[in-house]
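Undergrad: have a look at this prediction, sequence included:
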Amino acid sequence: MLHLLPRIKTLAAEAAADTVALRQHLHAHPELSFQEFNTAAFVKEQLEKLGLHPQPMATTGLVVLIEGQNPGRRVVALRADMDALPIQEQNEVPYRSRNPGVMHACGHDVHTSSLLGTARILSQLRTEFEGTVKLIFQPGEELLPGGASLMIQEGVLKNPAPASILGQHVFPLLPAGKIGLRAGRYMASTDELYLTVRGKGGHGAMPEQNIDPVLVAAHIIVAAQQIVSRRANPKLPSVLSFGKVIANGATNVIPNEVKLEGTFRTLNEEWREEAHGHLRRLVEGLAESMGATCELEIRRGYPYLENEPQLTARTRAAAEEYLGAENVVELDQWMAAEDFAYYSQAAPACFYRLGTRAADGRFAASVHTPTFDIDTKALETGPGLMAWLTLRELAAED
């Protein structure tokens, strides 16, 4: 197997300019979650040019197989997401978004073009490996219920079922040419919280005649933090944040209701369920004790993301072969969420981070910002590395 490593690097280098062009096309034509019709058509066209036969799933998703020798020996799945964000791009580059208010600010154009590059490499090596590679191009990572959940519901992890699944995500904190990974619990579950506190509005100068929902909401915001500080195991990361408060009164007007929006995140599904119950009892009971009511809607988001330890160890070892040990770093837990977590709950999974910052510090803007961009060196590293990881995983015995 090691004899293929230099060949993969050569193929990745030869394809790099085309991979960059694919990414720039995708970046210039972003589409929002579950609206990736043109994106999916473009990806389908690129796959067909490689002699592959992609099949549609979950409206704008695609799945395609690359079969090597002895296709039934082992199946490895690779995933990329295709949707963009509702952000107005501020980069002044030739490939800036042509769709007002929509931008690939989370790097999904990188993920998609990189996986297309991997498909190109693996297609050229079909006679050199045994097993089957399943490529998953999914919609809607940025929007509940998450495209991954819909792809799984439609059977993307069946017929054939993968022994493992790999995914990558851009990471501007790391220079291009490096990757980061972490075994075990890596990313958080995420739930959206919507609260409506109802009281009795009136003149601000006569509070005794009113039930002030603003005051009740303020107590709820403060008291709810005890869910994390006093109910959660201190060894288990949990986050409870309120980012939106709407109280449409005035300087002298107490409103009838206040709306709150927030998020709850953790790394344990049992505690997640328990915390939901604690929060509901707290907000309803506190509001009642102050003469008001509180309605709480919890919209369940993605589960926590688990990198299977043995698979992650194999991925780390293979990445060190390809990049050198100095270019493979250990990541900390991250309380952001990713719908790749659904795959990790259904099959052995490894989700790693692809460095995209330039060596001179350029391209350091965070994801989900209007100035996010990448060092194109990542588009040579990403496809080649994933091809190598795939071949190593196809050759694994367990």
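TA: Sure thing, it's come through.
Undergrad: only C-alpha atoms from now on, for both contacts and neighbour counts.
TA: Noted.
Undergrad: contacting residues around Asn252?
TA: By Cα atoms under 8 Å, 6 or more residues apart in numbering, Asn252 lies in contact with His203, Gly204, Ala205.
Undergrad: just the buried positions in stretch 56-73, please.
TA: For stretch 56-73, a neighbour-count test (16 or more other Cα atoms under 10 Å) marks 56-68, 71 as buried.
Undergrad: which of the contacts of Asn252 sits closest to Gly262?
TA: Within the contacts of Asn252, the smallest distance to Gly262 is 27.0 Å, found for Gly204 (Cα to Cα).
Undergrad: quick check: that closest one touching Val253?
TA: Yes: with contacts counted by Cα atoms under 8 Å, Gly204 reaches Val253, the gap being 4.9 Å.
Undergrad: what ranges do the strands span in the stretch 101-250 of the chain?
TA: Secondary structure of the stretch 101-250 of the chain (DSSP state E, counting those that start in this stretch): strands located at 132-138, 164-175, 179-181, 184-187, 191-198, 202-203, 238-246.
Undergrad: quick one: closest of those to Glu89.
TA: strand 164-175 (17.0 Å).
Undergrad: what's next to that closest one, contact-wise?
TA: Contacts of strand 164-175 (Cα under 8 Å, 6+ apart): 75-80, 106-108, 110-111, 180, 311, 340, 343-344, 347-359, 363-367, 374.
Undergrad: tell me which of these fall in strands.
TA: If you go by DSSP state E, the contacts of strand 164-175 have 75-80, 180, 349-357 in strands.
Undergrad: okay, now the one to match up with it:
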Amino acid sequence: MKEKIKQLAGKYAAEFVANRRHLHTNPELSFQEYETQKFVAEQLQTLGLAPQAMANTGLVALLEGKNPSKKVVALRADMDALPILEANDVSYKSTNPGVMHACGHDVHTASLLGVARILTELKDEFEGTVKLVFQPGEELAPGGASMMIREGVLENPTPQGMIGQHVAPQIPVGKIGFREGMYMASTDEIYLTVKGKGGHGAAPELGVDPVLVASHLIVALQQIVSRNRPQNSPSVLSFGRVIANGATNVIPNEVKIDGTFRCMNEIWREEGLRRIQKLAEGLCESMGAECEVRIVRGYPYLENHPELTRRLRAEASEYMGEENIVDLDIWMAGEDFAFYSQVTDSCFYRLGTRNEERGIVSGVHTPTFDVDEHSLEIGAGLMSWLALQELAV
């Protein structure tokens, strides 16, 4: 079976690349993936599958082998692009100015379409069902995964496992990365407005300087992480935007502070957010100011199920060779695949796309991001192999 999958992946590699280039040329923002949804649906229908719309711009399709109810495995790809102006000079450059597939979701979608192509030809040779999940809106809260789950993507039929892959520009093409347990962080947004009483910079005693209060607040908030987080629980609190719209001799009435809180422990997440709000309000009050706190809840942390991940790593080693499997570090970025990992056995692994000789080295979310397209043949073939191996467990 392994050799059959590799043969089919090679046979249809040009098709996988063509699909990826079509998607890359025609990117759409989160929850606006209407043409992408239409394209994916048409590709699935040509294979005899019957995709169903879900979460407005998402799709789900069942690829049934023999004895479809024996076991179900779900495979996920996200479809949305980012609000980035592409700087690459390539034939498949984005034709939607200011929108770009800068995170590899075009690769994820094309790879999963490749899985559909490969496994459709093998459907008489395996038992069980592969649920193909094409998800919208990974890049924007509340996350398409949460919407898909709410609308029943993990029901009728219920998968025994969920598998996702993501491009990795730091890993050379031909290699795959795995990590058991904690992998990616929860992502919550923190918006603080410190309100004081502005006035002339030469007479601060006549008002309440929100710039000074905000400065104390930013420093004090760091102590929540450094002094309260549980041991062995990675956590980050960062502020990247501070607006104090005064002047050299003008103290403003308020200061706005925007940041992010990230961790890998849902209990600590709740406690940390509570402490952030309490400290912000209390410290500002103690200095004669007020603080409005707004917290936008993002994605939970991503947990790779240990047993499932160990199996997939061993299966990937068999397909790729042990020398091509690498260990991943904890990554404090967020990913809405985490929603799946909180409710079902899940594994999120990384697909190497880097090629230094060809200058394909840019990171995700940059205007020069690109991939070595040989990764599409690998991605589609490996995911097909992993799905069939899991169905056989």
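TA: Received it, and whenever you're ready, just let me know what you need. Bear in mind the structure is a predicted one, so any value in this text is a computation, not a measurement.
Undergrad: what subset of the contacts of Asn252 of structure 1 is buried?
TA: His203, Gly204.
Undergrad: okay, the contacts of Asn252 of structure 1 in JSON lines with distance to Ser289 of structure 1 next?
TA: JSON lines is the format used below for these (distance: Cα to Cα, whole Å):
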{"residue": "His203", "distance to Ser289 of structure 1": "22"}
{"residue": "Gly204", "distance to Ser289 of structure 1": "21"}
{"residue": "Ala205", "distance to Ser289 of structure 1": "23"}
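Undergrad: of all the contacts of Asn252 of structure 1, which comes closest to Leu22 of structure 1?
TA: So of these, ranked by how close each gets to Leu22 of structure 1 (Cα to Cα), first place is Gly204, at 59.2 Å.
Undergrad: got a list of what the closest one touches?
TA: So Gly204 of structure 1 contacts Thr251, Asn252, Val253, Ile254 (Cα under 8 Å, 6+ apart).
Undergrad: can we see that at 6 Å?
TA: Asn252, Val253, Ile254 (Cα atoms under 6 Å, 6 or more residues apart in numbering).
Undergrad: what does Arg96 of structure 1 give?
TA: Ala28.
Undergrad: what about the aligned partner of Ile152 of structure 1 in structure 2, distance to Thr109 of structure 2?
TA: Counting by TM-score structural alignment, Ile152 of structure 1 corresponds to Ile149 in structure 2. According to Cα to Cα, to the nearest Å, Ile149 of structure 2 stands 19 Å off from Thr109 of structure 2.
Undergrad: same check on Gly363 of structure 2?
TA: 19 Å.
Undergrad: likewise for Asn96 of structure 2?
TA: Separation of Asn96 of structure 2 from Thr109 of structure 2 (Cα to Cα) stands at 18 Å.
Undergrad: which one of the two is surrounded by more residues?
TA: Neighbour count, other Cα atoms under 10 Å: between Asn96 of structure 2 and Thr109, Thr109 has more, with 27 against 15.
Undergrad: list the contacts of the equivalent of the more buried one over in structure 1.
TA: If you follow Thr109 of structure 2 across to structure 1 using TM-score structural alignment, you land on Thr112. For Thr112 of structure 1, the contact set (Cα under 6 Å, 6+ apart) comprises Ala80.
Undergrad: rerun at 7 Å
TA: Neighbouring residues of Thr112 of structure 1 by Cα atoms under 7 Å, 6 or more residues apart in numbering: Ala80, Asp81, Met82.
Undergrad: show me where structure 1 has helices.
TA: Assigned by DSSP state H, structure 1 shows helices spanning 5-28, 37-49, 108-124, 147-153, 213-223, 226, 269-289, 309-323, 340-346, 378-394.
Undergrad: include distance to Val329 of structure 1 when you put those helices into CSV, please.
TA: Formatted as CSV, the helices of structure 1 follow (distance: least, Cα to Cα, whole Å):
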stretch, distance to Val329 of structure 1
helix 5-28, 20
helix 37-49, 31
helix 108-124, 20
helix 147-153, 27
helix 213-223, 38
helix 226, 35
helix 269-289, 27
helix 309-323, 9
helix 340-346, 21
helix 378-394, 15
